[in-house]
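Trainee: Can you look at this prediction? I've put the sequence above it.
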Amino acid sequence: MALQLPKLYPILDAGLLPTDRREEFLAHLIAALANAGVTLLQYRNKLGPEDRILADAEIIRYAADGRLTLIMNDHPHLALQASFDGAHVGQNDISPQEARKILGPGKILGVSTHNRLQLEAAQAQPVDYVAIGPVFPTSTKSNADPVVGLDGVSEARRLTAKPLVAIGGMTLANAPQVLKAGADSIAVISAIFQQSDMAATEAGKFIHALKTFA
């Protein structure tokens, strides 16, 4: 059975978390997101050591209390250690084939793509969903790939039968257009977490705005 993605796919970047009272803040944030209706969350930490990633992951999983599907960015082995539901890999990370070997058949695996060749390759890879982007200019990733625009989302929809996640520069204003272009889910970072104390409120706004596409 194909993976059913929610319309909103928040990605929590560790770089947006405060350093003061981090553990308490993170636990409160995750519980608040679940209370706001978020059902899927990716945790992304590009710079932290593995013990820091695992410490955050333990807090996230405990605070989620079974209400969130949890995805680990980049590190399938840590996803297993943290008892997360799956992992997401990029083009410069471990290959989807190797990630699937680590995760096994029962975990969710996603892959990032940025152009036609990568999309075509992803169709044959052992992944449950494909991400396309950046759709719009974004400030949350250094050395970002070229913007693909709404046309890129439409092309991705034609090229893959897998669930499609759009990422990059997502806002309340443009998210509906991206779904209309063919995306199944909208991955949001800055528009939700830039003001982390307002993240649950902003997530709720996205859920409300996208519910007509359910």
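Mentor: Yep, that arrived. Residues are numbered from 1 along each chain as shown.
Trainee: C-alpha only now, for contacts and for neighbours.
Mentor: OK.
Trainee: Identify the residues contacting the host helix or strand of residue 186?
Mentor: According to DSSP states H and E, residue 186 maps onto strand 185-188. By CA atoms under 8 Å, 6 or more residues apart in numbering, the residues outside strand 185-188 that reach it are 5-11, 164-171, 175, 178-179.
Trainee: Tell me the buried residues in the helix or strand just after that strand?
Mentor: Sequence order places helix 190-193 as the next helix or strand after strand 185-188, per DSSP H and E. Of the residues in helix 190-193, 190, 191, 192, 193 count as buried by neighbour count, 16 or more other CA atoms under 10 Å.
Trainee: Following element in sequence after helix 190-193, please.
Mentor: Following helix 190-193 toward the C-terminus (DSSP H and E): helix 199-210.
Trainee: ok, structure two:
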Amino acid sequence: MRQSADFSLYLVTDSSRCTMMPLEETVAAAVRGGVTMVQLREKTMETRTFVEVARQLRALLSPLEIPLIINDRVDIALAVRADGVHVGQTDMRVQDVRALIGGEAIVGITVETPDQIEEANALDIDYIGISPVFSTPSIPRNVKPWQIPGIEKARSMTNLPIVGFEGITTANAADVIAAGADGVAVVSAICGALSPKDAAEELRSAAFV
């Protein structure tokens, strides 16, 4: 799986933003529209529910050979035999994640500064999530967005696959890819769409023109 992972259209879930249909139906529709990887990120979900949802998504995605990544929770990833784990700068250290989840799992880390890219280059990871690419209302004011020049700088600093996180839309996805990213990650652009399938198709078409 680590050799064949496709990061091009990376869906990050947020059940609170899935206003048009339930989470599993949203993911299923988005996959039909071209999503290539799914990260289950549910910060407020109770653990038992989180496991149940993760198991449902694993059953949906595994036959399609689309990786299921669990945000932060290595225990849940292990419980449902997910394909990998994504961690942030304040989550479990990558070395500990890798020791627990094994050498074949996909492991990614969020980076917010160039210094963190240099640190990531020395880690046993499969991709880096550049965040935030653009400013959004959910981003604290003291966090500086990378913007397009930042993506270009990041590309010059690493050979790892790069996924752009935050503020990605059909209007800017192509610019993010052109700057050197291997993929774009979206939440509300798909989760909150009237048709997650159509939204995924539009994002994919816009990003890879």
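Mentor: All right, it came through fine. Please read these numbers as outputs of a predicted model, since none were measured by experiment.
Trainee: What's the TM-score once they're superposed?
Mentor: Once superposed, the chains reach a TM-score of 0.90 (TM-score structural alignment, normalised by the length of the second structure), with 207 aligned residues with a CA RMSD of 2.1 Å.
Trainee: Looking at the buried residues of helix 190-193 of the first structure, which one is closest to residue 82 of the first structure?
Mentor: Among those, residue 193 lies closest to residue 82 of the first structure (CA to CA), at 22.4 Å.
Trainee: which residues does the closest one contact?
Mentor: Residue 193 of the first structure sits in contact with 12, 16, 199, where contact means CA under 8 Å, 6+ apart.
Trainee: Pull out the buried members of the residues you listed.
Mentor: 12, 199.
Trainee: Dump the contacts of residue 193 of the first structure to TSV, plus distance to residue 112 of the first structure.
Mentor: Below are these laid out as TSV (distance: CA to CA, whole Å):
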residue	distance to residue 112 of the first structure
12	16
16	21
199	24
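Trainee: Pull up the aligned stretch in the second structure for stretch 43-59 of the first structure.
Mentor: Under TM-score structural alignment, the counterpart of stretch 43-59 of the first structure in the second structure spans residues 40-56.
Trainee: Now do the buried residues in that stretch.
Mentor: In stretch 40-56 of the second structure, the ones that count as buried by 16+ other CA under 10 Å are 40, 41, 42, 50, 51, 53, 54, 55.
Trainee: distance between it and the chain's centre?
Mentor: Per CA atoms, centre = their mean, to the nearest Å, the displacement of stretch 40-56 of the second structure from the mean C-alpha position of its chain is 16 Å.
Trainee: And for stretch 122-140 of the first structure?
Mentor: With CA atoms, centre = their mean, you get 10 Å for stretch 122-140 of the first structure.
Trainee: swap in stretch 190-210 of the first structure?
Mentor: That offset, for stretch 190-210 of the first structure, works out to 14 Å (CA atoms, centre = their mean).
Trainee: Which positions within that stretch qualify as buried?
Mentor: 190-194, 196, 199-200, 202-204, 206-207, 210.
Trainee: what does stretch 96-107 of the first structure give?
Mentor: 96, 99, 100, 102, 103, 107.
Trainee: pretty sure the third one is in a helix, no?
Mentor: Okay, so that is residue 100 of the first structure. Yes - in this structure, residue 100 of the first structure lies within a helix as judged by DSSP: H, G, I helix; E, B strand; the rest coil.
Trainee: That one -> the second structure?
Mentor: Match for residue 100 of the first structure (TM-score structural alignment): residue 98.
Trainee: For the second structure, which segments count as helices?
Mentor: Assigned by DSSP state H, the helices in the second structure fall at 23-32, 47-61, 74-80, 94-101, 114-121, 147-157, 173-178, 188-191, 196-207.
Trainee: And these: which comes nearest residue 132 of the second structure?
Mentor: Shortest separation from residue 132 of the second structure across those is recorded for helix 147-157, at 8.1 Å, computed as CA to CA.
Trainee: Is it correct that residue 7 of the first structure is in contact with residue 180?
Mentor: No - judged on CA atoms under 8 Å, residue 7 of the first structure makes no contact with residue 180 at a distance of 11.8 Å.
Trainee: the more surrounded of those two?
Mentor: residue 7 (24 against 13; other CA atoms under 10 Å).
Trainee: Please name the nearest non-neighbouring residue to the aligned partner of the more buried one in the second structure.
Mentor: The alignment partner of residue 7 of the first structure in the second structure, by TM-score structural alignment, is residue 8. Leaving aside its chain neighbours, residue 8 of the second structure sits nearest to residue 183 (3.7 Å; criterion: CA to CA, 6 or more residues apart in numbering).
Trainee: any idea what the one you found aligns with in the first structure?
Mentor: Residue 183 of the second structure maps onto residue 185 in the first structure, by TM-score structural alignment.
Trainee: what residue of the second structure matches up with residue 33 of the first structure?
Mentor: Match for residue 33 of the first structure (TM-score structural alignment): residue 30.
Trainee: Quick check: that match touching residue 203?
Mentor: No - using CA under 8 Å, residue 30 of the second structure makes no contact with residue 203, being 10.6 Å away.
Trainee: so what's residue 168 of the second structure up against?
Mentor: 133, 134, 184, 185, 186, 189.
Trainee: Same check on residue 35 of the first structure?
Mentor: residue 200.
Trainee: and if you look at residue 107 of the second structure?
Mentor: Taking CA under 8 Å, 6+ apart, one finds 84, 85, 86, 87, 94, 97, 98, 124, 125, 126, 127 in contact with residue 107 of the second structure.
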